[in-house]
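Student: sequence-free structure coming up:
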């Protein structure tokens, strides 16, 4: 199913939270922590958390792991809830579970954001929330551009229990294949839904595109 939102604001009465996964070891960026690398003077993880806050999602939960004190410092003064995943070395699924446990019981859904995607925009997240408000707790709302799906994904609360059973260094992508009939593609106008930072060359491309850190 495809949907084009009429508005970029969240739906009235929608209890959508956001989980920012920010626990990874940045092994391909060593000795640097990619989440702390600046884009336009702002650490990547702070840009992601700020976009989540701008979308209207509440609460915004940031899951830390590797170098947790430094990541928490980068988020200082933001109205985000920081939770630590002591088992972060066991993979992304442990951070997903940590984030889900931290959500209020009345959350109708949650945006799952990767902490290394600095070009994700609050208006894109708001578009996902608008479509979710019209489709309900069983919806899986995925941003798409030119026929290609990206991140983040807004998951209805109907899938939280199933997401808690995932193990290993994977996210919830496998569940999407299992529940294709509930997936709604939300057309967006930004390539930021594809751009993550894993390596120094990834960072350099984003810096060139944004004109930051010349």
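Tutor: Thanks, I have the structure now. Values in this document were obtained by computation on a predicted structure and should not be read as measured data. Numbers count the residues shown, from 1 in each chain.
Student: CA only for contacts and neighbour counts going forward, please
Tutor: Fine.
Student: residues making contact with stretch 86-94?
Tutor: 21, 23-25, 65-66, 85, 95, 166-172 (C-alpha atoms under 8 Å, 6 or more residues apart in numbering).
Student: so which of those wins on neighbours?
Tutor: Within those, most neighbours by other C-alpha atoms under 10 Å means residue 95, with 31 neighbours.
Student: secondary structure class for that residue?
Tutor: helix (DSSP: H, G, I helix; E, B strand; the rest coil).
Student: my read: it touches residue 63, true?
Tutor: Yes: in terms of C-alpha atoms under 8 Å, residue 95 counts as a neighbour of residue 63; the distance is 6.2 Å.
Student: between those two, which contacts overlap?
Tutor: Common neighbours of residue 95 and residue 63 (C-alpha under 8 Å, 6+ apart) are 21, 23, 85.
Student: how many other residues sit next to residue 118?
Tutor: 27.
Student: give the contact list for it.
Tutor: Counting by C-alpha under 8 Å, 6+ apart, residue 118 has contacts 39, 44-45, 47-48, 192, 195-196.
Student: SS state for it?
Tutor: coil.
Student: how much space between it and residue 40?
Tutor: In this view, residue 118 and residue 40 are 10 Å apart by C-alpha to C-alpha, to the nearest Å.
Student: which is the next helix or strand following the strand or helix carrying residue 113?
Tutor: Per DSSP states H and E: residue 113 is located in strand 109-114. Following strand 109-114 in sequence order, the next helix or strand is helix 122-135 (DSSP H and E).
Student: what's the angle from that next one to strand 109-114?
Tutor: On the basis of axes from the mean of the first three to the mean of the last three C-alpha atoms, to 10 degrees, helix 122-135 is oriented at 150 degrees to strand 109-114.
Student: not counting sequence-adjacent ones, nearest residue to residue 36?
Tutor: Among residues not flanking residue 36 along the chain, residue 43 sits closest, at 4.7 Å (C-alpha to C-alpha, 6 or more residues apart in numbering).
Student: what's the burial count for residue 204?
Tutor: Neighbours around residue 204, by other C-alpha under 10 Å: 15.
Student: against which helices or strands is the helix or strand hosting it packed?
Tutor: Here residue 204 sits within helix 200-210, counting by DSSP H and E. Helices and strands touching helix 200-210, by 3 or more C-alpha pairs under 8 Å, 6 or more residues apart in numbering; DSSP states H and E: there are none.
Student: buried ones in that helix?
Tutor: 203, 206-207 (16 or more other C-alpha atoms under 10 Å).
Student: putting a second one here so we can go through both:
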């Protein structure tokens, strides 16, 4: 899966928060976490990416069909975080994820399950920026801000307070724009997210027919 990095010994860990609680309303009501990508659930790909980039521990936030997702995807070594309020939007998943982190983490790398173009190399670049002193960083693509986003521990409370509806960390990034380090990743990753069957067809090779929801039973 590309450039695999191990956590740096002797330095405070950077945790990963993989937000995977959504119900995939525009994908026919199937959780994006279970879309089949390269023959396995998309959630497994997202976990492998953040691990490969050097994050540890990895916390996975689940909501829609949580028990089915947890039983289907291989999540060994991950902390699974339940978000019963997942239907209210991404913000509730970010709050649940941040609240679940153990003491001692220097930062959290926030990744979305529906961005299959993000790579371990992109994650590693954000971690390198953090090791170099950035407390708030985001991947950018051709100068435009995207995902993943790295939030230093000093901002956890502010990030949680501003995470409402589907805004996620947007309020924090806007309020702290002067402190945000943008890390160009356009040469090693792609920012596209998956919201519709047509979006998914571009990644999975499945026909983007109206009403096609995607499922674990279809190969990617």
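Tutor: That came through, no problem. Since the model is a prediction, treat every value here as computed from it, not as a measurement.
Student: any idea what the TM-score is?
Tutor: Once superposed, chain against chain, the TM-score is 0.86 (TM-score structural alignment, normalised by the length of structure 1); 203 aligned residues with a C-alpha RMSD of 2.2 Å.
Student: let me see the contact set for the counterpart of the residue nearest to residue 36 of structure 1 in structure 2.
Tutor: With TM-score structural alignment defining the correspondence, residue 43 of structure 1 maps onto residue 41 in structure 2. Residues in contact with residue 41 of structure 2 (C-alpha under 8 Å, 6+ apart) are 33-35, 72-73, 216.
Student: how close does residue 41 of structure 2 get to residue 9 of structure 2?
Tutor: Where residue 9 of structure 2 is concerned, residue 41 of structure 2 sits at a distance of 31 Å (C-alpha to C-alpha).
Student: cool, and residue 57 of structure 2?
Tutor: Distance from residue 57 of structure 2 to residue 9 of structure 2, by C-alpha to C-alpha: 13 Å.
Student: quick one: which of those two has more around it?
Tutor: residue 57 (21 against 7).
Student: map that one across to structure 1 for me.
Tutor: Under the alignment (TM-score structural alignment), residue 57 of structure 2 pairs with residue 59 in structure 1.
Student: once you drop chain neighbours, what's closest to its match?
Tutor: Nearest to residue 59 of structure 1 is residue 17, by C-alpha to C-alpha, 6+ apart, at 5.1 Å.
Student: check residue 153 of structure 2 too.
Tutor: residue 107 (4.9 Å).
Student: what's the neighbour count on the one you found?
Tutor: 26.
Student: list the contacts of it.
Tutor: By C-alpha under 8 Å, 6+ apart, the residues touching residue 107 of structure 2 are 13-15, 135, 150-153.
Student: tell me which of the residues you listed you also see in structure 1.
Tutor: Retained in structure 1 (both residues aligned by TM-score structural alignment, their matches' C-alpha atoms under 8 Å) from the contacts of residue 107 of structure 2: 13-15, 150-153.
Student: now list the buried members of those.
Tutor: 13-15, 150-153.
Student: grab the most central residue of structure 2 for me.
Tutor: residue 111 (1.7 Å; C-alpha atoms, centre = their mean).
Student: aligned partner of it in structure 1?
Tutor: Using TM-score structural alignment, residue 111 of structure 2 pairs with residue 113 in structure 1.
Student: got it, and residue 184 of structure 2?
Tutor: Checking TM-score structural alignment: residue 184 of structure 2 goes with residue 187.
Student: ditto for residue 140 of structure 2
Tutor: Matched across to structure 1, residue 140 of structure 2 falls on residue 144, judged by TM-score structural alignment.
Student: show me what contacts that match?
Tutor: Residue 144 of structure 1 sits in contact with 150, 185-188, 193, where contact means C-alpha under 8 Å, 6+ apart.
Student: so it belongs to a strand, correct?
Tutor: Yes: judged by three-state DSSP, residue 144 of structure 1 forms part of a strand.
Student: excluding chain neighbours, what is closest to it?
Tutor: Nearest one to residue 144 of structure 1, counting by C-alpha to C-alpha, 6+ apart, is residue 187 at 5.1 Å.
Student: any idea how many residues pack against that neighbour?
Tutor: For residue 187 of structure 1, using other C-alpha under 10 Å, the count is 21.
Student: can you find the partner of residue 74 of structure 1 in structure 2?
Tutor: Residue 74 of structure 1 maps onto residue 72 in structure 2, by TM-score structural alignment.
Student: ok, its match to residue 36 of structure 2 distance?
Tutor: Relative to residue 36 of structure 2, and taking C-alpha to C-alpha, residue 72 of structure 2 is found at 11 Å.
Student: again, but for residue 54 of structure 2
Tutor: In this view, residue 54 of structure 2 and residue 36 of structure 2 are 24 Å apart by C-alpha to C-alpha.
Student: in stretch 119-136 of structure 1, what's buried?
Tutor: 119-133, 136.
Student: hey, where'd the strands end up in structure 1?
Tutor: For structure 1, the strands defined by DSSP state E cover 2-3, 16-22, 38-39, 42-43, 60-64, 81-84, 109-114, 140-145, 148-149, 153-156, 183-187.
Student: which stretch of structure 2 lines up against the longest one?
Tutor: Per TM-score structural alignment, the counterpart of strand 16-22 of structure 1 in structure 2 is residues 14-20.
Student: what are the contacting residues of the matching stretch?
Tutor: In contact with stretch 14-20 of structure 2 (C-alpha under 8 Å, 6+ apart) are residues 32-33, 43, 46-47, 50, 55-63, 90, 93-94, 97-98, 101, 105-114, 127.
Student: any idea how far the closest residue to residue 38 of structure 1 other than its chain neighbours is from residue 18 of structure 1?
Tutor: Nearest residue to residue 38 of structure 1 in three dimensions, chain neighbours excluded: residue 44, at 5.9 Å (C-alpha to C-alpha, 6+ apart). From residue 44 of structure 1 across to residue 18 of structure 1, the span is 16 Å (C-alpha to C-alpha).
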